[in-house]
Each structure stands twice: as structure tokens, then as C-alpha cells.
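>>> Any chance you could fold what I've pasted below:
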Amino acid sequence: MDVVVARQPIFNRPEKVKAYELLFRKSVNSISYDAFDGENSTIELLKSSLSVIGLDILTNGLPAFINFTGRLLRDDVPSLLPPDRVVIEVLETSYDDAGISDVVKDLKKKGYKIALDDFLYKTEYDNLIESADYIKVDFLQLNDDEKKEYPKKIGSVKNNLIFLAEKIETYDDFLLAKESGYSLFQGYFFSKPSSVVRKSFPVRKQFILNLLDEAYREDWRPAVLEDMIKKDLSLSLRLLKFMNSVYFGFRNKINSIKQAIVLLGKNEFLKWLSLIALGELADDKPEELVTLSILRAKMCENIAQILNRKKDDLPNFFLTGLFSSIDALLDRPKDEAISELPINSYVKDALLGVENIYFDVCEFVVSYEKTEVDKFYKLLEKLNLKFDDVIKAYLEAINWSSQLMTL
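Predicted structure coming up:
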């Protein structure tokens, strides 16, 4: 059974990632999941995360929130997982199951953290609340008054509950949830612009953009790039640190900027510089936005390799994924944000929603990331990809991006 396994970050109030929910969907007849089987998909997820992928790889060592149906809870399936690494999410479809509160209480005694998913309060759920650590509230199901009321209302049943607002898709919702007493937040609000008011670039960011502009010239001029980088001590040190990291494993130490540029070559230098640019442009943004962008970039490149695209074309796929959230990075409308980037017209078109191969690959990657299964399988068929190859590409991208974030 093909199961799409991805992750969604869970943020605290300062917008730092504190956990990931592992998302999974299975497809029936390739392009539909109307007959979605939650129990089988959970079991497939556990097989993958325990034996093939590994929880630490999927979550970067952070806690994993995982959904369980009432039947799986009664069958003690959560005991396959270490209590200190997971949070058991009790699905809302299980709240009325006979004896479910006793099952959850036993899991609590075994040391598991418990989250009640998509929680809509009823007094008969008070026994469940007594065993809970987290209450997950779906912001799409409640009006603004109810969103504000829930932490107080349910908090009166049990002290020290942690309230998690999910399906937070805009910064307005994020701010409302913070003001209403929620401590954790889940959704893609962090990848959306917090404002569409045009900002002027600080001098530092403008320098990085100028450097990118030089690097992407058709006539490759390593000497000019060397001179520009040498004028920035921080950038010089970062390039040398990167070149002397275990990522490359050079026997002899790289001591000069010129040597570093030559050894990297044009394509790898462009990739490194684009990553640096991303970090500089996102210095006031949640770190997860950078992590997500890097993961998308590498996944797009991996898919392009599977499609046997030319080597010189791979950076274009990488850049499409890397700057897929450029509007959120710069807090500008996407068309304005993209106009600042020295990238070719095909990549710009893809970022603006024009259908081409770069657009299709990036949309495919995002559909996997968000477990949009219908869209994912349609693009899987359109691109003529094999499911197993995609899973390998995703895991390799997670590994690569995790290593990169530590350099």
C-alpha cells in the first residue's frame, strides 16, 4: 500500500518548532483516497518511521504527534513507540467509543503524552480531558468568540493543559490564537507574507542580491565573485567553513576564497550562494521557513534527477523550490519579490504559477509535503514517476537539509 508520509511543524509562541505532526494519506486506485483507511495508514506509517525512515530523521529529534483511532488504541499499537518520543493523538471519531477514557488513562500511566485532536467540548468528555496533556482546536470549526473561549472553558476542567491551535493559515489567526491563550500552533501561516507593504532592503540584503546577480551572469566571472566575497568577512568565513566541513571531507584544508570557488564549480557555488541568500533574506523569519524552503529545493532537484534532466538544468529546479515562499521571506507580493531575483525567466514563470516543468515539479513536491493526495497522484502520473523513487527522494532531501542546517 502506497502511503504518503510527510510532516507538519508545530510552533511555540516565539515561532520556534517544538514538534512535528506526522501526516499520512493513502491512495486507493492511485488518484483517489475516498476510501481512506486511517488504521492501515497509521500502521504503514509506524512501519516506515520505525524500520525504514526512523523517527529522528523525520522529526529532527523533536517529538512526533501521531494519530490513532480508537481501535488502534485498544489494540495497544502505541506501545510500539517510545513514550519519550511521541505524543498520542486521540482522533475525535473515538471520543464516544465505549471504554476509550480507560484506554487513554492506561497509556498515560505508561508515560505517553496525550493530545485530543479536533476537540469540540462536551461535558461527557471530562474524563478524557483528565488524561490529556494537549487540547488541539481546529480554528476552521469555530467562530472567533469560541476560539477565545476554549482555553478558559476547558482549562477549568483541568489545570496545566497545553492548547494547540491547528489549521492556522494566516498571521491574523496566529495573532488571535496567541492573544486567546494558545501555546502551540500548527498550520502554514509561517509560509505566508505577514504584510504586503513594500519594504526597502537593508544594505546587507542588497549586497547579497547584488552578489546573486553577479553569480547568475551567463559569463561566469570567478575573479569578480572572489573580490566581492573578500569584502565581506562573515561571508568569507562561512564559505571556508562550508568547504572544510565533513560534508566534503577534503584531505587538505581549503584556505582561499578563490580555491573554494574553483573547487565548488559554477552549479554548486550557485546552490551554496542561493542558500546563503535565503538565510540572509529570512533573518527575521521563523527558522522553519528556511528549513522548509531548503527541503523543497533539494526535493525538487532530486525529482529532476529522477526525470533525467540535464546537469546544468538542476539548479533551476533547486531554485524553484528554494524561492517558492519568496513572498513570505520578503513580505512582498510574489511578483514584486521575484522581480528582485536574478533567476531565469522559466523559473520566474514557474514561481508565478505559469505551468512548465519547473512549476509541475515544485507543485508535486508541495503536494507531497502537504499530503494533498489527489493532486500528488495526478502529478505523479503526469511526471511518470514511481512512488518508491519519490519516497527515497524525500528522505534523502530530509537528510541533506538536516545536515546542511548544522553547518
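>>> C-alpha from now on. contacts and neighbour counts both.
Will do.
>>> what about the helices in the stretch 251-400 of the chain?
Along the stretch 251-400 of the chain, counting by DSSP state H, counting those that start in this stretch, helices occupy 257-281, 287-306, 314-322, 326-330, 334-339, 345-351, 357-369, 373-382, 387-406.
>>> Also the stretch 51-200 of the chain?
Under DSSP H, counting those that start in this stretch, the stretch 51-200 of the chain gives helices at 55-59, 70-74, 100-109, 126-131, 144-155, 171-179.
>>> Could you pull out the buried residues of the second one?
Spelled out, that is helix 70-74. Neighbour counts over helix 70-74 (16 or more other CA atoms under 10 Å) mark 70, 72-73 as buried.
>>> one more, for comparison:
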Amino acid sequence: MITCTDVFLDSFFVARQPVFDAQKNIWGYELLFRNSEGTNTADIGDDDAATSQVIADGFGLIQDDIEDGQRLLVNFPRNMLLEGAADFLPPEICVVEVLEHVQPEPDVLEALRDLKDRGYVLALDDYVGQEGFEPFIDLADIVKVDCLDLDQDELANIAGNLKQLDVHLLAEKVEDNEMFDLCRNLGFELFQGFFFSRPEIIPGKKISTNNINRLQLLSAISGEEFEVEDLTKAINSDVSVSYRLLKFMNSPAFGLPNEINSIQQAIALIGYRKLAGWLRMILLSDMSSGPAGNELAFLSIKRAKFLELVCRDMKNCPLSAESMFMLGLFSLLDVLLGRPMPELMEELPVEKDLVKALIGEECDALVYLNLIKLLEKADWDGLTKLIMDNKLSPISVARNHMAAMQWANEIVVMGQAGNN
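Below is the predicted model:
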């Protein structure tokens, strides 16, 4: 696993977005990046600021996330296509994605034919039926259609035309389950967007007994005044949780000098508040079920670590670092449990400012939750504005997000191992 200090990429904003198949299994990921160094100006910089080193380091950053058979879509601006940056990436994993502003000029088409001959899969980004892109479509294996700004008739017309060709259709910016169902019915095979992180609230839906127990455990250790006895009781009430917590503590990630054999010993070594943080992560991971479960766990844990790191860099953080961590960790609780966030907040004894941010009410902490959401969506313009408006350091934001991505991936991998 490479670290932030090892890579040139740490001055870039990096987003990793999942791509799902029609059964909502993860087919692969898209890696998006943008140089953070121009963020304090009106222009964040263009995609040609990317370099071969950025692309190679980006692949190194998330290659551990990719399971056998999964793919990684990597954005290629014109200069990187012509300079042979794909040579750094394995063709059996990486999909070369031609960005929407690249024109089908002879030298670009020649470079793409060469990549295709060498076994690379090619994808065309942001296709909305524009004329003149036929040479790209003739070479493409995957065509990505931006669904957000198309009405249903326009989307059906584009899908119908593309289905007559030998290409796979990928719907991007699929923001809710209704759009997912529409695109699937129109013949799209792959889906990218944040539909999977939107809560599906089903009136009368019952939470499983296991998740009720987990929510009760969360409640016991989420207030400001919980005691060591509450923590010990919460851990010991679930054999699976206590086993996995001890397995976490004895993993190389902790680097503790001696083996830990009991919860009391763990509390003595790292403190009960820190141990409670680890327990909250395990409980949230256990609530993550279904094909998108690991991705939801990853997002929750990454948000938690990012907000904690941002807080520690600030002179006047709106909440404590521990509360900022909890804000990120609980930010997808409504998705995990299929219940409205305000309803869930009535059952968790968390501080008022944290509750306000979680239910979307205006408060200082909400700014930072919105910051991580903009990073995840690769909304570079919105991200730039928020950073400038709040006088944040773009380099610090980029590096903290990178560190949080790496940390969350290690935790999720450990969690998966603990379940085996």
C-alpha cells in the first residue's frame, strides 16, 4: 500500500466512484482527479494538467480495492492519449476513458486504434448524441451517456440508436433508484452515480433484529457522557463483535507491541473513547449489507476519517475531532437502515450540532459534510467555490482526502477478513 508521502498525486483531488451492473453488483470503479493547486483562483485548471505519474499513482492508490474481474475506468485527456500514458496500466484491468472535450482528430484516433490492438478496453465519456463523434463510437467498447440533463424521450432515443451498435451502454449520473430502473429498462448494462447512497424509505419496513441490536449498541456508546462500563457491556454482549474488535486490535495496522487478549486490556492500552470509535466502525460495517454494502461502509469510514483530519488542521473547528469523525460515520445511517435520518437521530444520544448537520439543517459542521460529498461526486466547480468561500487550504483538503481513502480501504479490508 503506497502512502500519501510516496506519491505526486497528493496535490490532486481524487475521487473513486463505483460502477454497478444491472444486479447492483460492483463491476468496477472510475478514478477521477483534478489538480488542487489552482483552486484558489477562479479556474481550477484543466484536465491536461494530468501527467503519466498522476495516472500511474492513481492506479497504485486504489488497485487494492479492485477484486478479480473488476475494472478501473481512468480518464484520459488528449495529451495523455498521445503520450502513451496507458503504458503504465495493465490492459486486463484498466479501461481507457476518452474525455468529452477530446476531438476525433487523426492522431487521437490512431492512438486509440493502437491501444485497442494491444488489448485495452475503450470508453467514450459523456455522450449525449453529439454529431461528429461517430469515429469514436466505432472504436469504443463502452459508451457512457450522461443521464442527468436528458429527458426520458431523449435518453430513450440515444439508447435506442446505440443498442444497434456493438457497444455496451453505461448510464452515468444516475442519482436515484427511479433513474436506475428507467436506464435498466432502456437497455443500459452499467450504472454510475450515487443512487446507491440515497435512502430507500419504505413505510412500515421493519429493521432486522440484528440491526436493532446494533443500533442499541451504537446508542449506548454515542453520547457525550458514556462510561467505560457501558462500552465493556456493549462489546461483551455480542461475541462476534468482541472477537472482531480484538482481531482488529491485533492487526499490523495498530502496531501494538503486545498481543491483546481482553477488552479490558484494550481499554487500558488505547483508552475507552478511542476503542469506542473502533466499535462504532465495526457496527456500521455490520449494518452494510447487499451488493453495495462494502461501498457504503467504505464511504462512511472514509468520511469519518476525512472530517477528523480536516478538524485537526483547523484552528476553530465547529465540533471536536471525535464528533466530526462521528458525523462522517453516521452520515449514511439512513441508507443502511432504510429509515429517515431525523427518526434515527431521536434514538441516538448525539450532540445537537451533530444532529443538525446529519439531518441537513444549516450549521457550521454541515459545510464540511458537504465538502466530502462534493469530493466524492467529483464536482470540481462546487468544490472550488466551497473551498474559496470558507478559506480552506486546497492542498490540505486533497491530502486529507487521500489519507482518508487509504485508511478507510485498510479498515474495510480488515473488516472483510474479520468476517471470514
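>>> TM-score of the superposed pair?
The TM-score (TM-score structural alignment, normalised by the length of structure 1) is 0.86; 398 aligned residues with a CA RMSD of 3.0 Å.
>>> Would you reformat the helices of the stretch 51-200 of structure 1 as CSV and include distance to residue 192 of structure 1?
As requested, those are exported to CSV (distance: least, CA to CA, whole Å):
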stretch, distance to residue 192 of structure 1
helix 55-59, 22
helix 70-74, 35
helix 100-109, 36
helix 126-131, 33
helix 144-155, 21
helix 171-179, 8
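>>> Quickly note the distance from the residue nearest the centre of structure 1 to residue 370 of structure 1.
In structure 1, the centroid-proximal residue (CA atoms, centre = their mean) is residue 292; its distance is 4.2 Å. Counting by CA to CA, to the nearest Å, the gap from residue 292 of structure 1 to residue 370 of structure 1 is 12 Å.
>>> which residue in structure 1 lines up with residue 355 of structure 2?
Correspondence of residue 355 of structure 2 to structure 1, assessed by TM-score structural alignment: residue 348.
>>> which ones are touching the closest residue to its match other than its chain neighbours?
For residue 348 of structure 1, ignoring the flanking residues on the chain, the nearest one in space by CA to CA, 6 or more residues apart in numbering is residue 338 at 6.6 Å. Contact partners of residue 338 of structure 1, counting by CA atoms under 8 Å, 6 or more residues apart in numbering, are 326, 348, 351.
>>> ok, and the most crowded of these?
residue 326 (28 neighbours; other CA atoms under 10 Å).
>>> distance of the counterpart of that residue in structure 2 from residue 340 of structure 2?
Aligning on TM-score structural alignment places residue 326 of structure 1 opposite residue 333 in structure 2. Counting by CA to CA, the gap from residue 333 of structure 2 to residue 340 of structure 2 is 9 Å.
>>> Repeat that for residue 386 of structure 2.
For residue 386 of structure 2, the distance to residue 340 of structure 2 - CA to CA - is 27 Å.
>>> One more: residue 296 of structure 2?
The value you get for residue 296 of structure 2 to residue 340 of structure 2, if CA to CA is used, is 17 Å.
>>> These two - which one has more neighbours?
Legend: neighbour count by other CA under 10 Å for residue 296 of structure 2 and residue 340, higher for residue 296 (23 against 16).
>>> Could I get the contacting residues of the more buried one?
Counted by CA under 8 Å, 6+ apart, residue 296 of structure 2 has contacts 197, 288, 332, 336.
>>> got it, and residue 329 of structure 1?
Taking CA under 8 Å, 6+ apart, one finds 191, 193, 281-282, 285, 289 in contact with residue 329 of structure 1.
>>> Burial check on the corresponding residue of structure 1 for residue 23 of structure 2, number of neighbours?
Counting by TM-score structural alignment, residue 23 of structure 2 corresponds to residue 14 in structure 1. Residues lying near residue 14 of structure 1 (other CA under 10 Å) number 9.
>>> And the aligned residue in structure 1 for residue 260 of structure 2, how close does it get to residue 243 of structure 1?
By TM-score structural alignment, residue 260 of structure 2 lines up with residue 254 in structure 1. To residue 243 of structure 1, residue 254 of structure 1 is 7 Å away according to CA to CA.
>>> Out of the helices of the stretch 251-400 of structure 1, which is closest to residue 206 of structure 1?
helix 257-281 (9.4 Å; CA to CA).
>>> Now that closest one on structure 2. Mean distance?
With mean CA distance after the TM-score superposition for structure 1, helix 257-281 of structure 1 departs from structure 2 by a mean of 2.3 Å once superposed.
>>> Identify the residues contacting that helix?
205, 208-209, 212, 215-216, 220, 222-223, 226, 229-230, 236, 239-240, 243, 254, 290, 294, 312, 315, 318-319, 322-323, 329-330.
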